[in-house]
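In: show me how the following folds:
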Amino acid sequence: MTVPETTAPFRFPVAGRYAGMASSPLKSIFDLAAAAGVVSFAGGIPDPELFDLGTVTAAYDWVLSHQGSRALQYGVSEGEPELRVQAARRVSRTLPTDASQIRVTSGSQEGLFVVAEALLEPGDVVLVESPTYLAAVQAFAVHGARMVGVATDDDGVDPAALEEAIRTHHPRMVYLIPSFQNPTGRTMPLERRRAVAEVLLRHEVPLIEDDPYGELSFTGVVMPPIASLPGMAERTLLLNSMSKLMSPGVRIGWIRGEGPVLETLAVAKAAISMQSSVVDQLMVARYLETAELDAHVRTVSAVYRERRDALAEALAPVLPAGAHVTRPEGGMFLWAALGEGYDAQEMLADAVAAGVAYLPGWSFFAEDPDRSTMRLSFVTHSPAVIAEAIGRLGEVIARHGGR
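Out: A predicted model of the protein is given here:
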């Protein structure tokens, strides 16, 4: 065989939808989190010391002892029946649901991709909060959609701005994170949820409601999803995940929906990954059946509240005058806007050199990014580590002031 002579290395042709995407934003988060000697606030990475390891181990042991052959076999695209029953039971606490309305995914991240695969055509418009979850923007964008950011305030998306955006752009769907939003930590009050639902109902626009953080409440109050409001269940796909409640390493989540779209979701799921890991599905089903997940979530939420307080208190004296910082009542993230004259992306290299990492906020905007913003996760580190690291970050912020 003759190999042609060439001076250039071979390059695979890349689909246009991935052109320019040299790295995933999620990969960047994990790279920052793994950097040696760096205290990272970049990713929503749970403290492994808080994992319910003994109970999870017992659930795996039971599955492999009692359902071993089945657990190691192929499964069905819709999800294993036991898990769908348990998922429906949890969703039913705020929205009546049966197992037939559940489609299992490998975490809610895959759920977003499944939704995009099932619903979006190239050129479709998706309305999103400004800012919004960066990996959702990526999942929709690679399917050819155009994201349009809708104005927000401290209560979430502005209903009047949402209505105007619907009239102007005629979107395929609206994507929202109403509870402890990523990246801002904001939560929509009930009246705001009702106002948003009224807009969506009036214009007959579907809602993709992402709720991976809603149970991580620091007050004990878990807000009902928008999907639970009158008229919204049939026009909402509600995404949940076990990643933030039990373990992110077990990639299990689900989509709750109604009607013929459920079959389309199953077809899309089969095309993407055939099915989610059967052994993990059966383990999660066993865990939800036998473990005290609510007690575990209360324990974790109490720790996260203490760490939120530590981060907020450490940031207050080091931020410039006029900076705006959220104080979330749950979830994993705090959002800081430093204000005019600051560029969080330009500042990041100096911060990492000082041993501190965060995620610049510009990547969370579908358009018109505020480059002075940063997202910081408070869940990974102890209050003492947080205080020391934010002191170093404060020195970096002070050096960048007025640039």
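
In: alpha carbons only for contacts and neighbour counts from here, please
Out: Fine.

In: show me where the protein has helices.
Out: For the chain, the helices defined by DSSP state H occupy 25-34, 53-66, 68-71, 81-91, 107-119, 134-141, 159-169, 190-203, 261-273, 278-290, 293-315, 344-353, 383-400.

In: correct me if wrong: Ser40 contacts Ala351.
Out: No: shown here, Ser40 and Ala351 do not form a contact pair, counting by C-alpha atoms under 8 Å, at 10.2 Å.

In: common neighbours of the two, please.
Out: Residues touching both Ser40 and Ala351 by C-alpha atoms under 8 Å, 6 or more residues apart in numbering: Ala357.

In: who has more neighbours out of the two?
Out: Taking other C-alpha atoms under 10 Å, Ser40 and Ala351 do not tie; Ser40 has more neighbours (29 against 22).

In: the structure of the following sequence is requested for comparison with the preceding one:
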Amino acid sequence: MTVTEPAPAHSPVPPLAARARSVGGSPVRDILAVTARPEVINFAGGLPAPELFDAAGIAATYRAVLAEEPARALQYSTTEGEPTLRAALADRATARGLPTGPDDLLVTTGSQQALSLLATALLEPGDTVLVEDPCYLAALQAFGFAGARVVPVPGDEHGVDPEALEELVVRERPKLLYTVPTFQNPTGRTLPAGRRAAVAAVAARRGLWIVEDDPYGQLRYDGERVPWIASLPGAEDRTVLLGSFSKVMAPGLRLGWLRAPGELRRACAVAKQAADLHTPTVNQLAAARYLADHDLDAHVTRVSGVYRERRDAMLAALPGALPEGSVWTRPEGGMFLWARLPEPYDTTALLPQVVRHDVAYVPGAPFYAGTPDRTTLRLCFVTQTPEEIEEGLRRLSKGLAGTPGA
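Out: Below is the predicted model:
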């Protein structure tokens, strides 16, 4: 006779951490999952144009590194980053007006990791973070995951208002201000030099960290370069500058860096050691070799020329594509253009209707820390050719025709 053992009691596993339960998924990822079809002209992604990657030059650097120093390239490295890469990055920052030494830098696995490390090193649950309005979505997610209270700073078409910033600093006592002051994501706007100086002065006067994210600053098509906030009086000991190769070399390298005062940089290095030990050695050495053997600035100039044509194509076609009464930014560089449709258009509700015409954008609502403006949307102009941009905007016009809201 066979005896059947009773099934063991099945208790639920312990729950996820509160921070994981509260943050949830990416609203843009969820919204845009339907746009992966190849026939969709996708203005939604923040993707550099892959045909403009210097694939041959990058491949050559990997071959050279693996042929000449394979043991080093495939071995563990220091958490702070490969000395040759940090030295090259320091030289580039110094040449752009911010005296920097290799030991001022921490190499990160993309600048997104730098945001995560800063949140770990600076923020306690409940701390207040100030952000632009609207703000880079992944920064909102990183600060939210850390349990921070995120408060938007009022501004206008030029960026944050320094007077409003100071009022919020006095009232809210925040730990940091996060800003993308040059060709901002999502709006494409650039904070003028005078406002940058005023922001630095507020930080110095009131006691505030500034996190200055600069992934797009080299992609300038018009106008003159504006100095980093990190280089301005009052900001020297309280600004973290983030950089990345994703938009100027290739995002698949996952190479970023942060420049920060010593104590904070060391805290971020400890946090990185716990997260991933170090950024892949072979990628760092290949990037350093690329900077030594190739002219990255010349490559960026070539890419910028193509992107300028694509921006101009989008600006030329927008008046015929968006409803009457719409307004949009005219960025001097970067990758994005921000549009506001007239009331009562709701760009989140309209997206499924638009995607049925094989075109996509990012609705503006997820980029707001406070009350969203549901009439807004973000368009990326660098990934498609001028002809594809014109066709995509024709499709967008058809998709927006008819009922403004859901």
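
In: after superposition, what is the TM-score?
Out: The TM-score (TM-score structural alignment, normalised by the length of structure 1) is 0.95; 401 aligned residues with a C-alpha RMSD of 1.8 Å.

In: for the helices of structure 1, which one sits closest to Val126 of structure 1?
Out: In terms of C-alpha to C-alpha, the element of the helices of structure 1 nearest to Val126 of structure 1 is helix 134-141, at 7.9 Å.

In: the closest one aligns to what range in structure 2?
Out: Taken onto structure 2 by TM-score structural alignment, helix 134-141 of structure 1 occupies residues 137-144 there.

In: quick one: the matching stretch to structure 1 mean distance?
Out: Average distance, stretch 137-144 of structure 2 versus aligned residues of structure 1 after superposition (mean C-alpha distance after the TM-score superposition for structure 1): 0.4 Å.

In: list the buried residues for that stretch?
Out: Under the neighbour-count criterion of 16 or more other C-alpha atoms under 10 Å, stretch 137-144 of structure 2 has 137, 139-144 buried.

In: please convert those to JSON lines, extending it with distance to Ile389 of structure 2.
Out: Shown next, in JSON lines, are these (distance: C-alpha to C-alpha, whole Å):
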{"residue": "Leu137", "distance to Ile389 of structure 2": "24"}
{"residue": "Ala139", "distance to Ile389 of structure 2": "28"}
{"residue": "Leu140", "distance to Ile389 of structure 2": "29"}
{"residue": "Gln141", "distance to Ile389 of structure 2": "30"}
{"residue": "Ala142", "distance to Ile389 of structure 2": "32"}
{"residue": "Phe143", "distance to Ile389 of structure 2": "34"}
{"residue": "Gly144", "distance to Ile389 of structure 2": "35"}
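
In: from those residues, which single one is nearest Pro344 of structure 2?
Out: Leu137 (23.8 Å).

In: make CSV out of the helices of structure 1 and add distance to Arg327 of structure 1.
Out: As requested, the helices of structure 1 are exported to CSV (distance: least, C-alpha to C-alpha, whole Å):
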stretch, distance to Arg327 of structure 1
helix 25-34, 22
helix 53-66, 30
helix 68-71, 43
helix 81-91, 27
helix 107-119, 25
helix 134-141, 20
helix 159-169, 22
helix 190-203, 18
helix 261-273, 36
helix 278-290, 31
helix 293-315, 7
helix 344-353, 19
helix 383-400, 16
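
In: between the ones you listed, which one is closest to Pro212 of structure 1.
Out: So among the helices of structure 1, helix 107-119 is nearest, using C-alpha to C-alpha, at 7.3 Å.
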